[in-house]
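> the following block contains a protein sequence and its predicted model.
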Amino acid sequence: MTALKIRGLERDRRVEGWAWRNPVALGRFVQELASVYQAEIRTVVDAWMRSRPHDAAPDLPLPRSRPPSERTYDAWGALNEQQRACLEQVYREDQMTEVEVWLQRRHQMVLPPADQWRRLPLQVKAPTDLIEKPRLQQRMRELGLDTAKALILIRQLTGLVEIVHDSIETGDSGPCGRVCVVLTRQGRAAARSGLGEPRQKAPPAHLLSRWHWSQLLRVADAGSEGIADSRMTTKARFFLGVGYRPGGKHPGRGFIDTQPLRDTSGAVVDYMWTITELGKRHVLAYAHLYQVLYPDVELPSMTENHTSRTNRLE
């Protein structure tokens, strides 16, 4: 399938083709459609699955993992032993914070933007009885570095780590100054390559992030009863819901929708989110890929086999 053939189809001409029901061929087809119409791949995939419910789901392979670049290797290789140890501790703290944020999101907690929570406190200028010592400060002390020596080392990691000065509230004592460390993308990549840790794969364009996938499973697992609107995070329902345009840019995926919940008098008391037919198709068609991407995200009884998953969703 090429752009020339698509143009022929639009002009009502007969076009030669084969393997139209092959998922891999359909995957190449939707990629060509997205290119010709300058649309996002996820939009074309959703439209295909919504309008052709009896056809196979397009199969778009997971992106291949790429080895670290020479620039990344050089950045790590240019560091001495002490600088590498310092960068490793900053990287470990960054990854621990990332896991904590993900767990908090799963519990519906409101979080600041990433440029805030990725600030790793190294020093808080407040009495020790008011606030605990930052974890990163303790990590540096395990390396035999006090805060002053750690800051000297961190300043040497140009382009890999940044130092940010801000303040936080500590109750009645008012704002207290804070020294934070921010790991840059280049620093994260250098640490991964030096420590031999693979880079986390980003999901393909038609698949969901870890967070949105877990939210879709919540709604799917609730079945026909659904989940109350008050228990759905704003960003998740805007991105997954029918008829939404978060930020006025891209429409929601249409995987979940609201149904009014009425009392005995017929008055609406709440709105319940339930999974749509398109959402069901997406879960059943791509659950195997999500298991590769996010093996730690539990897939309930839907993953036992295709039949049990279909019964569960229906």
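Noted; the coordinates are in hand. Numbering: from 1, shown residues only.

> alpha carbons only for contacts and neighbour counts from here, please
Fine.

> which residues does residue 282 contact?
By C-alpha atoms under 8 Å, 6 or more residues apart in numbering, the residues touching residue 282 are residue 255.

> list the buried residues of whichever strand or helix holds it.
Using DSSP states H and E, residue 282 falls within helix 277-293. By neighbour count with 16 or more other C-alpha atoms under 10 Å, helix 277-293 contains the buried residues 277-287, 289-290, 293.

> can you give me the helices for the chain?
Remark: helices assigned in the chain by DSSP state H are 3-10, 23-36, 41-51, 70-77, 81-106, 114-117, 135-142, 147-155, 185-195, 210-222, 234-240, 277-293, 306-313.

> output the contacting helices and strands for the third one.
Looking back up the chat, that one is helix 41-51. Applying 3 or more C-alpha pairs under 8 Å, 6 or more residues apart in numbering; DSSP states H and E, one finds that helix 41-51 contacts helix 23-36, helix 277-293.

> if we look at that helix, which residues are touching it?
Helix 41-51 is touched from outside by 30-31, 33-34, 55, 57-58, 205-207, 253, 278, 281, with contacts defined as C-alpha under 8 Å, 6+ apart.

> try 7 Å
For helix 41-51, contacts defined as C-alpha atoms under 7 Å, 6 or more residues apart in numbering pick out 30-31, 34, 57, 205-206, 278.

> list only buried entries from those residues.
Among the contacts of helix 41-51, those that count as buried by neighbour count (16+ other C-alpha under 10 Å) are 30-31, 34, 57, 206, 278.

> as JSON lines, the residues you listed with distance to residue 247 would be great.
Putting the buried ones among the contacts of helix 41-51 into JSON lines (distance: C-alpha to C-alpha, whole Å) gives the following:
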{"residue": "30", "distance to residue 247": "25"}
{"residue": "31", "distance to residue 247": "25"}
{"residue": "34", "distance to residue 247": "22"}
{"residue": "57", "distance to residue 247": "29"}
{"residue": "206", "distance to residue 247": "19"}
{"residue": "278", "distance to residue 247": "23"}
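
> let's bring in a second model and compare:
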Amino acid sequence: MGQPSFSPQSLTHWRELRGLSVDGLAGAVGVTERAVRYWEAGVHTPGNRSLGRLLRVLRCDAQDLFERQRGTETLEDLRRDAGLSAEQACRALGQKRAAVGLRPERRKLRELERGQVVRSRRWMSPEGAGRLVRAMAQVYGVPERVVMDAWRRTRPDDVLPVLPERKKRDDSSGLEQAWDALNNRQRTYLTCIFWQDQEAEKDQRYRRFLGGAGRRAADWRRMDLALYAPPALVGYTRIQDRLRQEGVHDPGVGASVAALERRGLVMTYQDRVYIPDLGEALRARVELTRRGRAVARLALGAPREETAPAPLLSRWLWRILVRVASAGEGGVDGSLAGRGPHFLAVGRSPSRQAPSRGFIELRHPAGLDHGPYRWFVTDSGWRHIRDYLDRYRELYPDVDTTGIELRAAGEDNAPGRGGDTSLTHE
């Protein structure tokens, strides 16, 4: 596969943006001043060992220095972005539990990255490939879904890697003991806080479904518990209303909440808010800890919202991908707003730590070079649909995917990137 072009001008831009001289950048990266000058002159390109340090020093990502967009990474790109040579990567992979028995070697890794025949049945079995994906994610410092996507771009004709199932820890006995240790009033408080937490979570999912920008969990999970002002003027918080319905008519931050906090089930905060016609008032806020949420969920028998296993999309993102895929040659217009494109579109990123999936792109319709841009499914997106359509239909039966397999089959004409993928014995 072709290497993305390195941009010497971008390197100079980022060096100057960070206030570094050529000598300062060289010292921070651990190379000679001449090496940096050669990079900025376009004579040489940063090697594997220098690239990762360069990205960390400049606090940018590979897309900023290469003519490569997020969501198009190959396996080699991920390794280089991590600042590892093939030999270094193999040594690190060999230390991961997921790669036990796979015997990572430089030759095999380079064959894998080039889309060539990998002379290892262990590496190319669905289970072995899945274990290798997990180990690569740990070594390269990216989510497993990112490695899976890069694997399919690099080796589109290979068998689909199957990620090993994660063992679920059964700590229900400890959670039951935590619930049993609470008195009735403390259980009432924990129950009301839990249901308000779940309502806030449901509201966030709905916002995302409508395409709105979601808030950080650190913000919306921190809920108003009480305002220290006359109820006749400020009313009651949602949690207080729940408590009053359960017969607790003095719902404030007292002994019960303090007991829950001592047991590590909640965290409390205090600040001041301005209230019209009243002025500033003290406000108490509360947030469930993970343990507190787990204790309440088990005791109340509350179902957990199932999350999609890697590398599948959430229901929200799957709906967006299906919408674009179903639009046909006309694509989808700019109404595809909200956070969805940050997770799905080429060139986007939901965070600085991981690229988007690269399943959709904004471009002109085929045959046109003017007019409004539209959203279309990329080759990588169509491949993902073909790989997992049956699983999505089982996971999200409410999402209408009628006819999408015909569209996917019509797009299945992209040339393979590798050679013969037959296996040989180790």
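Received it, and whenever you're ready, just let me know what you need. Since we're looking at a predicted model, the values are computed, not measured.

> now the TM-score, please.
TM-score of the superposed chains, computed with TM-score structural alignment, normalised by the length of the first structure, equals 0.77; 305 aligned residues with a C-alpha RMSD of 3.9 Å.

> picking that back up, out of the helices and strands packed on helix 41-51 of the first structure, nearest to residue 70 of the first structure?
Closest to residue 70 of the first structure of these is helix 277-293 (C-alpha to C-alpha; 25.9 Å).

> the closest one to helix 41-51, inter-axis angle?
Computed by axes from the mean of the first three to the mean of the last three C-alpha atoms, to 10 degrees, the angle separating helix 277-293 of the first structure from helix 41-51 equals 130 degrees.

> now find how far off-centre helix 277-293 of the first structure is within its chain.
A distance of 16 Å separates the centroid of the chain from that of helix 277-293 of the first structure, by C-alpha atoms, centre = their mean, to the nearest Å.

> now swap in stretch 55-65 of the first structure and tell me
Worked out by C-alpha atoms, centre = their mean, stretch 55-65 of the first structure lies 18 Å from the chain centre.

> dump the helices and strands packed on helix 41-51 of the first structure into CSV; add distance to residue 124 of the first structure as well.
Putting those into CSV (distance: least, C-alpha to C-alpha, whole Å) gives the following:
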stretch, distance to residue 124 of the first structure
helix 23-36, 50
helix 277-293, 37
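
> right, so of those helices, which gets closest to residue 155 of the first structure?
Nearest to residue 155 of the first structure among those is helix 277-293; the distance by C-alpha to C-alpha comes to 35.5 Å.

> ok, whichever residue in the second structure pairs up with residue 59 of the first structure - contacts?
Counting by TM-score structural alignment, residue 59 of the first structure lines up with residue 162 in the second structure. Residue 162 of the second structure makes contact with 126-127, 129-130, according to C-alpha under 7 Å, 6+ apart.

> residue 210 of the first structure too?
Contacts of residue 210 of the first structure (C-alpha under 7 Å, 6+ apart): residue 294.

> and it, how far is that from residue 71 of the first structure?
For residue 210 of the first structure, the distance to residue 71 of the first structure equals 29 Å [C-alpha to C-alpha, to the nearest Å].

> which non-adjacent residue is nearest the most centrally placed residue in the first structure?
By C-alpha atoms, centre = their mean, the first structure has its centre lying nearest to residue 209, at 3.4 Å. Distance criterion C-alpha to C-alpha, 6 or more residues apart in numbering; nearest residue to residue 209 of the first structure, sequence neighbours excluded, is residue 203 at 6.5 Å.

> so that neighbour sits right up against residue 212, yeah?
No - using C-alpha atoms under 7 Å, residue 203 of the first structure makes no contact with residue 212, being 11.5 Å away.

> before we move on, back to that, so the residue nearest to the centre of the first structure touches residue 200, yeah?
No - counting by C-alpha under 7 Å, residue 209 of the first structure does not reach residue 200; the two are 11.9 Å apart.

> count of residues packed around residue 158 of the first structure?
When counting by other C-alpha atoms under 10 Å, one arrives at 12 neighbours for residue 158 of the first structure.

> now swap in residue 170 of the second structure and tell me
8.

> residues contacting it?
Neighbour list for residue 170 of the second structure: empty [criterion: C-alpha under 7 Å, 6+ apart].

> measure it to residue 251 of the second structure for me?
34 Å.

> ok, residue 366 of the second structure next?
From residue 366 of the second structure over to residue 251 of the second structure (counting by C-alpha to C-alpha), the distance is 62 Å.

> neighbour count: those two, which is higher?
More crowded of residue 366 of the second structure and residue 251, by other C-alpha under 10 Å: residue 251, with 20 against 9.

> was I right to think the more buried one contacts residue 240?
Yes - if you go by C-alpha under 7 Å, residue 251 of the second structure and residue 240 touch, sitting 5.8 Å apart.

> who touches both of these two?
By C-alpha under 7 Å, 6+ apart, no residue touches both residue 251 of the second structure and residue 240.
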